[in-house]
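[1] model the structure of this input:
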Amino acid sequence: SAGGETKNPYALDRDPGGSSSGTGAGIAANLGAVGIGEDTGGSIRVPASFNSLVGLRVSTGLISRAGLSPLVVFHDTAGPMTRTVRDTATLLDVVVGYDPADPYTVAALCARIPETYTSSLAEDGLRGARVGVVRQAFGSDSDADSRKVDEVVNRALTTLSEAGAELVDPVEIPDLLDFIVTTSLYLAQSRHDINAFLADRPGAPARTIEELYSTNRFHPLLDLFADIARGPANPEEEPDYYKRLAARERFQRTILNVMGAHRLDALLYPDVQVLPPLRSDLYAGRWTTLTFPTNTLIASQAGLPAISVPAGFTAEGIPVGIELVGKLYDEPTLLRLAYAYEQASAARRPPASAPPLPGEP
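    Predicted coordinates:
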């Protein structure tokens, strides 16, 4: 926000998620029709989950990142944040495509991009679909927040099944936690990528992240910013750098082999294992950026597309999202499943703090 803190319109004492928090809160509060977020480890899908929105992380390279500030160039992607799956599909038609200013968008030349992504939308789109439930990614029963999240997600699973999906519950991703740790590149890659971005912006007030850090003009809770500023200037200086790069490919193959072995159309788990945090919990240091229990890292670090869809609300009215993960460049399948679930569940409702105007969803 321009001043102060961005609030969650569903619960003003809770976090709206990030880093695309302004977009998420603004769209949820009916201040705009659609928005674009930038997702490295979950910055589209976390605020989508916390604000009862649809948020799509596309396969990296389908949407240009030219002009967007990077964090980890291998993982960064722009993507839609909307109130409905149809809005997401419609926005994709506008933003997907090759851009010579972003070499990664050669992916858009290789993928089978439909004439319109809205052609994937069908109310019976879950009929016969096979969805694998990754129980490893659910929160602990000993955590009260996680129990509330799991209750909402389990209701969503019932809706999926009633709408015709065949649930494979559970499926297991081998070495999941180890892969999440070993494929993390923030501390090795981000300083280099941010500095390369700043160096290419003649009018920028700072030329390096070190200059920005030295001003001390950043929020004290941005622990990751401080860690990045002190990271290696050259990623190859990090002893495990190439090991981490190789692990990314193994992680993707491992997940796709799980999907292949079970003939799955998608994997499913909660976007985040806990509810949107109370601001008091954040200021008390309950988590750091890298220890916050978000499952969005899985698709990001495996290089796979994923969509967050509203699953419903807790008894206190706090939003919860589910995440569907698909195969590379298979966004149409994710949209088909998400749309059918959305129609069957009618899980989203606007926040009481910002009711819709006549005709708004």
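[2] drop to CA atoms for contacts and neighbour counts, all remaining ones
    OK.
[3] and the end-to-end length of stretch 228-245?
    Stretch 228-245 stretches 18 Å from its first residue to its last (C-alpha to C-alpha, to the nearest Å).
[4] where does Ala344 sit relative to Pro100, distance-wise?
    Between Ala344 and Pro100 the distance, using C-alpha to C-alpha, works out to 41 Å.
[5] what about those two, which has more around it?
    Ranked by neighbour count (other C-alpha atoms under 10 Å), Ala344 and Pro100 place Ala344 first, with 17 against 10.
[6] so where does that one fall, helix or strand?
    Assessed by DSSP states H and E, Ala344 sits inside helix 331-345.
[7] would you do the same for the sequence below? I want to compare the two.
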Amino acid sequence: MLADFKHSIGDYLDELESSPVKTLADIIAFNEENAELEKTNEYGQDGFIKAENMQGNEEEIDKIVEHLDNLNKEGFEKMMEENELDAMVTPGTKAIPIMAIGGYPGITVPAGYDEHGIPFGMLFAGLKGTEPKLIEMAYGFEQATLARKPPLFDTPEWHVDN
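    Below is the predicted model of the structure:
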């Protein structure tokens, strides 16, 4: 995922008409120069740095991405289409990498708090082009549960590495 991210973020940034950043290295530098604004001291940017440092054979990465695309088509997409589903809903964020690799939209909304007061979310994910429906579902869930509360801390004392 890190190797694909480095490649994909570059493609995405190239498509932007007006952007001060054009590469992952530019993003990292921007975050370092604007650490207070981007909260890099609190949250870090380990994933970005790991992706930037990825060294790999482009042909090998392309094969891996092609394999993952096939898995998505035969897995997630097939499940959604055969069962005529509008969304896949999962607790937490464990499915986000699968959605990201496939380029599928997803939205995470507050769902509750664990025994330590740490928030957790509910992920609503769907096929490409379903963003309006996902936003509608996520909004409905938020309104029905009213689970979101303002955080009890300014700076998190915990950090999750993905």
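[8] buried residues of the helix holding Ala344 of the first structure, list them for me.
    331-345 (16 or more other C-alpha atoms under 10 Å).
[9] the second structure: matching residues for that helix?
    Using TM-score structural alignment, helix 331-345 of the first structure corresponds to residues 131-145 of the second structure.
[10] check the mean deviation of that stretch from the first structure.
    Aligned to the first structure and superposed, stretch 131-145 of the second structure gives a mean residue distance of 0.8 Å (mean C-alpha distance after the TM-score superposition for the first structure).
[11] contacting residues around that stretch?
    86-87, 105-111, 124-126, 148 (C-alpha atoms under 8 Å, 6 or more residues apart in numbering).
[12] just the buried ones among these, please.
    Buried residues within those, defined by neighbour count using 16+ other C-alpha under 10 Å: 86-87, 105-111, 124-126, 148.
[13] and the gap between the nearest residue to Asp69 of the second structure once chain neighbours are set aside and Glu52 of the second structure?
    Nearest non-adjacent residue to Asp69 of the second structure, counting by C-alpha to C-alpha, 6 or more residues apart in numbering: Gly102, 6.4 Å away. Separation of Gly102 of the second structure from Glu52 of the second structure (C-alpha to C-alpha): 20 Å.
[14] on that earlier part again, pull the most distant pair out of the buried residues of helix 331-345 of the first structure.
    Glu331 and Ser345 (20.7 Å; C-alpha to C-alpha).
[15] and the strands in the stretch 51-200 of the first structure, which stretches?
    Along the stretch 51-200 of the first structure, the stretches classed as strands by DSSP state E, counting those that start in this stretch are 54-57, 77-82, 130-133, 166-168.
[16] do the same with the second structure
    Counting by DSSP state E, one finds strands in the second structure at the ranges 88-91, 106-113, 119-125.
[17] so what does the last one touch, helix or strand wise?
    Contact here means 3 or more C-alpha pairs under 8 Å, 6 or more residues apart in numbering; DSSP states H and E; on that basis strand 119-125 of the second structure packs against strand 88-91, strand 106-113, helix 131-145.
[18] the shortest one aligns to what range in the first structure?
    Under the alignment (TM-score structural alignment), strand 88-91 of the second structure falls on residues 267-270 in the first structure.
[19] buried set for the matching stretch?
    Leu267, Leu268, Tyr269, Pro270.
[20] so who does the first one touch?
    Residues near Leu267 of the first structure by C-alpha under 8 Å, 6+ apart: Val131, Gly132, Val133, Val134, Met259, Glu323, Leu324, Val325, Gly326.
[21] likewise the second one?
    Remark: with contacts taken as C-alpha under 8 Å, 6+ apart, Leu268 of the first structure is in contact with Val131, Gly132, Val133, Val134, Ile322, Glu323, Leu324, Val325.
[22] what is the burial count for Lys6 of the second structure?
    Per other C-alpha under 10 Å, the neighbour tally for Lys6 of the second structure reads 20.
[23] show me where the second structure has its helices.
    Applying DSSP state H to the second structure gives helices spanning 2-15, 24-33, 35-38, 40-43, 46-52, 58-72, 78-82, 96-102, 131-145.
[24] in TSV: those helices, plus distance to Glu115 of the second structure.
    Formatted as TSV, the helices of the second structure follow (distance: least, C-alpha to C-alpha, whole Å):
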stretch	distance to Glu115 of the second structure
helix 2-15	32
helix 24-33	33
helix 35-38	29
helix 40-43	22
helix 46-52	27
helix 58-72	35
helix 78-82	34
helix 96-102	23
helix 131-145	18
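[25] so what corresponds to Ala28 of the first structure in the second structure?
    When the second structure is aligned by TM-score structural alignment, Ala28 of the first structure is left unaligned.
[26] hmm, Ala28 of the first structure is touching Pro351, no?
    Yes. Here Ala28 of the first structure lies in contact with Pro351, judged by C-alpha atoms under 8 Å, at a distance of 7.3 Å.
[27] which one of those two has more residues nearby?
    Under the criterion of other C-alpha under 10 Å, the comparison of Ala28 of the first structure against Pro351 puts Ala28 first, with 31 against 20.
[28] so how far is Gly22 of the first structure from that one?
    Computed as C-alpha to C-alpha, the Ala28 of the first structure to Gly22 of the first structure distance reads 10 Å.
[29] burial measure for the closest residue in space to Leu282 of the first structure that isn't next to it in sequence, as a count.
    Closest residue to Leu282 of the first structure apart from its sequence neighbours, by C-alpha to C-alpha, 6+ apart: Leu221 at 7.8 Å. By the criterion of other C-alpha under 10 Å, Leu221 of the first structure has 15 neighbours.
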